[in-house]
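>>> show me the folded form of this:
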Amino acid sequence: LPWKVKYWGLGNEIDGPWQLGHKNAEDYSKFALEAAKAMKRTDSSISLIASGSSDFGGDWVSWNRVTLETLRNDIDYISLHTYIGNRENNFERFLAAQADIDDRIEVVAGQIRAVQARMPRRRPIHIAFDEWNVWYRARGSSEHATGATALEEQYNYEDALAMGMFINSFIRHADTVKMANIAQLVNVIAPIFTNPKGLFLQTIFFPIAEYAKQKDTLALDPLVDSPTYNTPRRQGLKYLDVSVTLHQASKTLHINVLNRSEREDIEARIDLVDARPASSMSVWELNHSNLKTTHTFGDDQKVRPVTRSVPVSPELRYTFPKHSLTILKLQLA
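The predicted structure is shown next:
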């Protein structure tokens, strides 16, 4: 095709009764299969994304199973969507959403492997986590709300920490999650907010921008031993939520740590196996004393990351401040 559009979604949230064109899994899969055949016949180089379940109140596992079994020979991705919110005004429960995100990824990854096991030629199918964000305040006045400001979420500091939580999960599951794009980018539930006179950066902008610097890295699988906490729904959640990446060409290690404790700094010993760091490391830290701090026009400097260089001792230890997101950047010898 002349426009060279590589990625195509076979519908969006079709399992959701809120969508025009809503169907059950069987009807959707049959319709999507015919569309996939026609599209691939037109351009065999495109990548197709099946509409995975977005209605986690329903039988989402069955939806994905039927979709994968029907479309397994014709799709390259299946989508996942998740939005979270601190409706209970409880910081630690809010960031416990990490467990749901991990579970959903791992369930779908298992379904992909189950389908592939019955294929004569194993076709790569990955997860496109192509909608994710914090979204619970600006939901519109009705299902079909209209107007320029209906979905303009104003983000605070704790929402910025949730960005690290999401991206840490994507990195930990990088073998399956090959696409993860936030919804949206400007004004509507977005990191950048504009009007005709200018713009400001929302609090959630800064973690997204910093993690983006870790592109073209290898995701590592860290062993994490951390103090834990419980919620009514989850037991044994680790206060330190961690992902690690390595840029192989430059031998640069990134250790991404979200401290989900609202009240306690946590000291950690960092053991590097078969690796030796340089004498100092770079620290990127996002922190603020007020979890509810927001930005607006002319006032978007309150939540900003700080960077510094710190010496590395033979026994590498670091104290991660309460309710903070930290990225340690180490140069390996």
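>>> going forward, measure contacts and count neighbours with C-alpha atoms only.
Will do.
>>> would you map the helices across the stretch 51-200 of the chain?
Ranges of helices in the stretch 51-200 of the chain, per DSSP state H, counting those that start in this stretch, are 60-71, 91-95, 97-117, 157-172.
>>> return the most buried member of those.
helix 157-172 (a mean of 23; mean count of other CA atoms under 10 Å).
>>> would TSV of the helices of the stretch 51-200 of the chain with distance to residue 209 be doable?
Below are the helices of the stretch 51-200 of the chain laid out as TSV (distance: least, CA to CA, whole Å):
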stretch	distance to residue 209
helix 60-71	32
helix 91-95	20
helix 97-117	20
helix 157-172	10
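>>> out of those helices, the one nearest residue 211 is which?
helix 157-172 (7.8 Å; CA to CA).
>>> quick check, residue 112 in contact with residue 66.
No: with contact defined as CA atoms under 8 Å, residue 112 does not reach residue 66; the gap is 11.2 Å.
>>> was I right to think residue 50 contacts residue 10?
Yes: at 5.2 Å, residue 50 counts as touching residue 10 under the criterion of CA under 8 Å.
>>> returning to what we had before: closest one to residue 237 among the helices of the stretch 51-200 of the chain?
Checked against CA to CA, the stretch from these lying closest is helix 97-117, at 7.9 Å.
>>> here's the other one to compare against:
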Amino acid sequence: MRPKVVLVTGVSGELGGRLLSRLGARSDLERVVGVDTSPPAAKILRRLGRAEFVRVDIGNPLIAKIMTSARVDTVVHAGPTCHPAGSGRRWAGKEATVIGTMRLLAACQNSPYVRTLVVTSTTAVYGASPRSRAVFTEDAELIPTTVSGYSKDAVELEGYVRGFARRRPEVGVTTLRLADVLAPDFDTVFSRYFSLPLVPTVLGFDARLQFLHSEDALAVLERATVRARPGVSEVFNVAGQGVLALSQAIRRAHRVPVSVPRAAMPSLGRALRGARRVNTSPDLLRLLSFGRVVDTTLLRRDFGYSPRWTTPQTFDDAVVSRGVT
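The predicted structure is shown next:
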């Protein structure tokens, strides 16, 4: 049974808002509803098509009433998909990622109509350490990079999603672990990091990085939304083919690297956060030290999608083409 009524969360974000617009343009969907505590950007609102926006917190009991009254059969939880760009409060991020997810899943569990759930996660669930795998497959152990922070929140989120899948085995659940998303008009931590005139790197390390173009991220999300598979729970890594060493990326961005001893990086990170330049969190600093690469065989073989943009192409389009800022 193909989806008829779709609910998209997190539509004030770049990815969620653009997904709402794409789904609103589809004639095979009867209704598309986007929810968030603030509306999508003005450029998205002008292109919603048949989609509609409702201002509501997913932690509010009203979300369950909306889902039931609209007979929502497909829920797309487009939460955080990359390292936060700004220096927002830690609690605010955890509330949106973990607590909001818990309450949304409770609403899904109590709804008699929900048959498909799509959740955006992140490759940060694999962590980044000297003992990390060279390449992570979907069956790898989930080890958050730090004891608290973005990656730990994502691991918790996935734990709640697995619990929901066990309680509602008839619902098809697709979890998409996205690499850091880049696009020319996306404000991300990496677009800010590579726009610094002097780019700090960890002395003695040259991390391997993967990126995902926003066009591929949206295409995968749209495909997962309309690809109804009741009773099937799946997890897919989503990233552009190939890798970039951090030193290569800095050269491509025409920036000057500055090697900093690892012990001094937290102090430098606090200075950059204080200047509201880059959210150099402990998660990001470990990624810049040890890197992370994921395998996308299942995405191509089982999900049926091959990203159009490679990691180098994504980086060139999103960072290099922007020029000096």
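>>> got a TM-score for the pair?
Scored by TM-score structural alignment, normalised by the length of the second structure, the superposition of the two chains gives a TM-score of 0.32; 165 aligned residues with a CA RMSD of 6.3 Å.
>>> which residues do residue 50 and residue 10 of the first structure both contact?
Common neighbours of residue 50 of the first structure and residue 10 (criterion: CA atoms under 8 Å, 6 or more residues apart in numbering): residue 32.
>>> who has more neighbours, these two?
residue 50 (31 against 22; other CA atoms under 10 Å).
>>> check contacts around the more buried one.
By CA under 8 Å, 6+ apart, residue 50 of the first structure lies in contact with 9-11, 32, 67, 71, 75, 77-79.
>>> before we move on, what about residue 105 of the second structure?
160-161, 164.
>>> top of those by neighbour count?
residue 161 (22 neighbours).
>>> without its sequence neighbours, what residue ends up closest to that one?
In space, and not counting its chain neighbours, residue 161 of the second structure is closest to residue 105: 7.5 Å by CA to CA, 6 or more residues apart in numbering.
>>> for that neighbour, what is the enclosing helix or strand?
helix 100-110 (DSSP states H and E).
>>> mind listing what's buried in that helix?
If you call a residue buried by 16 or more other CA atoms under 10 Å, then helix 100-110 of the second structure has these buried ones: 100-109.
>>> picking that back up, nearest to residue 310 of the first structure, of the helices of the stretch 51-200 of the first structure?
From the helices of the stretch 51-200 of the first structure, taking CA to CA, the stretch that ends up closest is helix 157-172, at 22.1 Å.
>>> between helix 97-117 and that closest one, find me the angle.
Helix 157-172 of the first structure runs at 30 degrees relative to helix 97-117, counting by axes from the mean of the first three to the mean of the last three CA atoms, to 10 degrees.
>>> which secondary structure elements does helix 157-172 of the first structure sit against?
On a contact count with 3 or more CA pairs under 8 Å, 6 or more residues apart in numbering; DSSP states H and E, helix 157-172 of the first structure meets helix 91-95, helix 97-117, strand 126-134, helix 205-211, strand 218-220, strand 240-247, strand 252-259, strand 324-332.
>>> residue 84 of the first structure is nearest to which of the ones you listed?
Comparing these by CA to CA, strand 126-134 comes nearest, at 4.9 Å.
>>> tell me the helices and strands packed up against the closest one.
By 3+ CA pairs under 8 Å, 6+ apart, strand 126-134 of the first structure packs against strand 77-84, helix 97-117, helix 157-172, strand 177-180.
>>> looking at these, spot the one closest to residue 133 of the first structure.
strand 77-84 (5.1 Å).
>>> in that closest one, what's buried?
When burial is assessed from 16+ other CA under 10 Å, strand 77-84 of the first structure yields the following buried residues: 77-82, 84.
>>> swap in stretch 153-170 of the second structure?
So stretch 153-170 of the second structure, judged by 16+ other CA under 10 Å, has buried residues 153-158, 160-161, 164-165, 168, 170.
>>> just the ones of those in helices?
153-158, 160-161, 164-165 (DSSP state H).
>>> want to throw these into a markdown table with distance to residue 211 of the second structure?
Shown next, in a markdown table, are those (distance: CA to CA, whole Å):
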| residue | distance to residue 211 of the second structure |
| --- | --- |
| 153 | 20 |
| 154 | 18 |
| 155 | 20 |
| 156 | 23 |
| 157 | 22 |
| 158 | 21 |
| 160 | 26 |
| 161 | 24 |
| 164 | 29 |
| 165 | 29 |
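>>> just the residues you listed now: which is nearest residue 269 of the second structure?
residue 153 (20.5 Å).
>>> follow-up on the earlier one: show me the one of the helices of the stretch 51-200 of the first structure that comes nearest residue 286 of the first structure.
Per CA to CA, nearest to residue 286 of the first structure of these: helix 157-172, 8.2 Å.
>>> for the residue nearest to residue 65 of the first structure when sequence neighbours are not counted, which residues are in contact?
In this structure, residue 65 of the first structure finds its nearest non-sequential neighbour in residue 111, 6.5 Å apart by CA to CA, 6+ apart. Contacts for residue 111 of the first structure were tallied using CA under 8 Å, 6+ apart; they are 64-65, 68.
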